[in-house]
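**Student:** sequence first, then the predicted structure:
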Amino acid sequence: MSARLKLTFSYAGLVMLAGSLLIGVAWIFALRWLPDNAAVIKNAQQYAPKGMGNSPVVITGPSQSDLMHGFIPAAAVAVAFLLLLGLVGGWFLAGRMLAPLTRIADATRLAATGSLSHRIELEGTNDEFRELADAFDTMLAQLEAHVAEQRRFAANASHELRTPLAITQSLLDAARNDPDRDTGQLIDRLHVVNTRAIDLTEALLLLSRANQRSFAREEVDLSLVAEEAAETLFPMAERRGLTIETIDTSGGAAPPAIGSPALLLQLATNLVHNAIVHNLPGQGTIWVITSAHADYAELTVENTGEQLTPELVATLAEPFQRGSERIRTDHAGVGLGLAIVKSITYAHDGTLTLTPRPTGGLRVTVRLPVRRALTAEAPEARYIPTALRLARIGPAPAHQPGSPT
């Protein structure tokens, strides 16, 4: 049976039960107060006509047998009417109550066909059906945005992967048509193009892994992760004449973040690499700051650079968005650095904030949930120098992170 028919029978049964109880109460009340036959009242002068003296008075009225003959047919008619009223009224009430579910079901069928732009937009008071419809509309909106993002990402990924393949094909065709071409130069160019294709493929795989949250979670010291990322990219910063400063404001007592050590190291590495690439060559600075709070651990990476608009910064975490106003070099990457950071942060239930610095450059803040350890670790195991300066080449502007120069 359909839900509407079940509700109809339920309403009719409830009406029948209530009516039957009411009729039963009336029947019991009537039987209790009606005599079995005519009542004889003695010494009832007040009821006797004049001239009868003190003679007994016999008063006759309806008896229980009379009640049975008159009440039972009327009760049967009333029960039949209640049954009809319960069925008809229950059918309409059930239809009215289930109307929102019908609209939700129609929207679900439309979504199943690929139409995600439809919304229920249920009117009325904020009851359970309204909450369900609003939650379904929110889900559809998020799903539509996710599908659009995936389609855009697939198109961009296809374009980015096609570029190195097309370059490789062109180089091979040129080498085939020109047998006297310098083989060493060709091999070098093919090596560069192939390396870029490999980097892009690995970045895409890492991004997919982060989006699927297919990783084990454990306690991770975010300050140690930041230090390792800075040390790994120290040679690159040295070649570009940049200064890297790592600062741990937790005093070595920060609670550990919860997540994947490998992914969080990749997150920190991407942030530092992005700060190095998009910086001022020969005079730039990168600040890698870790801090601890009651409910989250925070990693902030700031870098000097050119002025960035808030509109441009809002797009930098999208895949393949390098920023046309930012410095472009051979080490600019594949355009997935901050997109991977965003995916890793969200996969760890954290928050990512990108802010343009007033004096130029970018400030990126990642907040990750923490779990307080049951036993305190030794301070020396978590110690990070307050200001570790790496690759200081050339003068750097005096600056305090987070404040204008």
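**Tutor:** Nice, thanks for sending it over.
**Student:** from now on I want contacts and neighbour counts done on CA atoms only, so please keep to that.
**Tutor:** Noted.
**Student:** assign H273 to helix, strand or coil.
**Tutor:** helix (DSSP: H, G, I helix; E, B strand; the rest coil).
**Student:** which one is it nearest to, not counting chain neighbours?
**Tutor:** Excluding the flanking residues, the one nearest H273 by C-alpha to C-alpha, 6 or more residues apart in numbering is L233, at 7.0 Å.
**Student:** the structure to be compared is supplied as follows:
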Amino acid sequence: MPAVRRRGTVRLRLTAVHTGLFVATSAILVLTVNLLLQTMLHQRVAGMKIAEAAPPTFAGPPSGSPMTGAVMGDVADLPDAVLRYQWTVSGVTIAALTLVSIAAGWWLSGRLLRPLHRITATARRLSVSTLHERIALAGPRDELTELADTFDTMLGRLQSAVDSQRRFVANASHELRTPLAIQRAAIQIGLDDPTPQRLDEIRRELLLANHRAERLIEGLLVLAQSEHGLETSEPVALDAVVRQAVGETPGEGIAVTLATEPVQVAGDPVLLHRLVANLVHNAVRHNRSGGTVEVRLASTGDLTVRNTGPEVPADRVDELFEPFRRLRAARTGPSDGAGLGLSIVAAIARAHDAAVTARPNPGGGLELTVRFRARQATSGAESRPVMI
């Protein structure tokens, strides 16, 4: 009921504005015409009286005859009679047209507000389960169809966000359920025969499962913090962060080549360290035996990490930046990682107003580039190979 009352108020306002403009313009028109007519009639009658006082140029009734006086009296009263009739007709006409204007304004405002009613009705019906609905307003391209198209676009983005959140929750639940199931099985089955050797195996299984759950929870926290945005920002020497992250990344005989130029960016040093560490760790882990990793930081703020490794299908590169996505499994699969590495990289990059791009390398591997907005360069440069 309140919504109907608001729609009626807008319709009444439009009708009142339409009728008010009509009455105002009509009154101005009638007043102007009648005043001009009054002036003209009085001037004509005055001219006729002047002509009567002039010497006659033709034979006619004596000027003082009763007939001449009666005619001149009627002529003198003619302007007032015509004006009274004119005002009466104008008033009746304006009153009748005002009623017509009210009806036309009410009908016209209803037609103008009909698309808005449709938009309101669609918005009122929407819920999480009906985000697929669209207004799809037809008609000429005007402000109302543009509003409806904008609303449809917003619904599409909202539906994508809700679907992504659902997938994220389902995948997170799956990932958290796996280590918990391992721990429960180890406790229930392994402790049936608690020999010292069996207890040592159970201990290792429980520690591995606990470590996996801990990494997953830590990754989820970092991802949530990155999606929330930066609370504080400070100048960060990105070249120093890159060197530190590369030096701390463990490897298995993978040759890592590091080339950096002095760069300063605005951001959070902890999150930037996590971004670089995830890129380098991902490049080392998804590599082949004896492979290489190239890390380059240009003075323009472009950070590039390139590695050798398995073939990466070009049509699946974008999936790698989604949470819990792995190259060898569409959703989740057996792996020592949780599938959050590159999604954390993308979230941290967005929080720092940076762009992330990826492309497969010919022959295998991946090249990832993060383009930061460099503030200024510090003195000195460094280019050196590092073996890890």
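**Tutor:** It's in. These numbers were taken from a predicted model, which means no experiment stands behind them.
**Student:** any idea how far F81 of the first structure is from the residue nearest to H273 of the first structure?
**Tutor:** When C-alpha to C-alpha, to the nearest Å is the yardstick, L233 of the first structure and F81 of the first structure sit 86 Å from each other.
**Student:** and these two? Which one has more around it.
**Tutor:** L233 (17 against 14; other C-alpha atoms under 10 Å).
**Student:** can you give me every residue that contacts the more buried one?
**Tutor:** Residues near L233 of the first structure by C-alpha atoms under 8 Å, 6 or more residues apart in numbering: 269, 272-273.
**Student:** follow-up on the earlier one: quick check: the residue nearest to H273 of the first structure vs A275 of the first structure, distance?
**Tutor:** 11 Å.
**Student:** could you do N194 of the first structure as well?
**Tutor:** Counting by C-alpha to C-alpha, the separation of N194 of the first structure from A275 of the first structure is 25 Å.
**Student:** who has more neighbours, the two?
**Tutor:** Here N194 of the first structure and A275 are set side by side on neighbour count (other C-alpha under 10 Å), and the busier one is A275, at 27 against 16.
**Student:** my read: that one touches I286, true?
**Tutor:** Yes - using C-alpha atoms under 8 Å, A275 of the first structure is in contact with I286, at 6.4 Å.
**Student:** list residues touching both of these two?
**Tutor:** Taking C-alpha under 8 Å, 6+ apart as the contact criterion, the residues that touch both A275 of the first structure and I286 are 301-304.
**Student:** in strands, which of those appear?
**Tutor:** Using DSSP state E, the members of those that fall within strands are 301-303.
**Student:** let me know the closest of those residues to L172 of the first structure.
**Tutor:** Distances from L172 of the first structure to those, taken as C-alpha to C-alpha, are shortest for N303 (40.5 Å).
**Student:** which residue in the second structure lines up with the closest one?
**Tutor:** The criterion is TM-score structural alignment: under it, N303 of the first structure has N307 as its aligned partner in the second structure.
**Student:** how about the strands of the first structure, start to end?
**Tutor:** Ranges of strands in the first structure, per DSSP E, are 39-41, 57-59, 218-220, 243-248, 257-259, 285-292, 296-303, 351-356, 362-369, 388-390.
**Student:** what's the closest of those to G13 of the first structure?
**Tutor:** Closest to G13 of the first structure of these, according to C-alpha to C-alpha: strand 39-41, at 41.1 Å.
**Student:** distance from that closest one to the middle of the chain?
**Tutor:** Strand 39-41 of the first structure sits 82 Å away from the centroid of its parent chain (C-alpha atoms, centre = their mean, to the nearest Å).
**Student:** stretch 64-76 of the first structure now?
**Tutor:** For stretch 64-76 of the first structure - counting by C-alpha atoms, centre = their mean - the centre lies 66 Å from the chain centre.
**Student:** so where in the second structure does that stretch end up aligned?
**Tutor:** Using TM-score structural alignment, the residues of the second structure aligned to stretch 64-76 of the first structure are 79-91.
**Student:** and stretch 89-108 of the second structure, how far from the first structure on average?
**Tutor:** Averaged over the aligned pairs, stretch 89-108 of the second structure sits 1.5 Å from the first structure after superposition, using mean C-alpha distance after the TM-score superposition for the first structure.
**Student:** ok, residues contacting that stretch?
**Tutor:** For stretch 89-108 of the second structure, the external contacting residues (C-alpha under 8 Å, 6+ apart) are 11-12, 14-16, 18-19, 22-23, 26-27, 30.
**Student:** what comes up buried for that stretch?
**Tutor:** Neighbour-count burial for stretch 89-108 of the second structure flags 90, 94, 97-98, 101-102, 105-106, 108 (criterion: 16 or more other C-alpha atoms under 10 Å).
**Student:** counterpart of L165 of the first structure over in the second structure?
**Tutor:** Following TM-score structural alignment, the counterpart assigned to L165 of the first structure within the second structure is L180.
**Student:** the nearest residue to that match once chain neighbours are set aside: neighbour count?
**Tutor:** Nearest residue to L180 of the second structure, sequence neighbours excluded (C-alpha to C-alpha, 6+ apart): A209, at 7.3 Å. If you count neighbours by other C-alpha under 10 Å, A209 of the second structure ends up with 19.
**Student:** what does A209 of the second structure align to in the first structure?
**Tutor:** Superposed on the first structure with TM-score structural alignment, A209 of the second structure falls opposite V193.
**Student:** over to V370 of the second structure?
**Tutor:** Under TM-score structural alignment, V370 of the second structure pairs with V366 in the first structure.
**Student:** also L112 of the second structure?
**Tutor:** With TM-score structural alignment as the criterion, L112 of the second structure lines up with M97 in the first structure.
**Student:** distance to T353 of the first structure and neighbour count added to the shared contacts of A275 and I286 of the first structure, as TSV?
**Tutor:** Written out in TSV, the entries for the shared contacts of A275 and I286 of the first structure read as follows (distance: C-alpha to C-alpha, whole Å; neighbours: other C-alpha atoms under 10 Å):
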residue	distance to T353 of the first structure	neighbour count
V301	11	24
E302	12	27
N303	14	30
T304	17	26
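**Student:** and the helices in the stretch 101-250 of the second structure?
**Tutor:** 143-190, 196-228, 238-248 (DSSP state H, counting those that start in this stretch).
**Student:** who wins for proximity to G363 of the second structure among those helices?
**Tutor:** For G363 of the second structure, the closest of these is helix 238-248, at 24.4 Å, according to C-alpha to C-alpha.
**Student:** just the buried residues of that closest one, please?
**Tutor:** 238-239, 241-243, 245-246.
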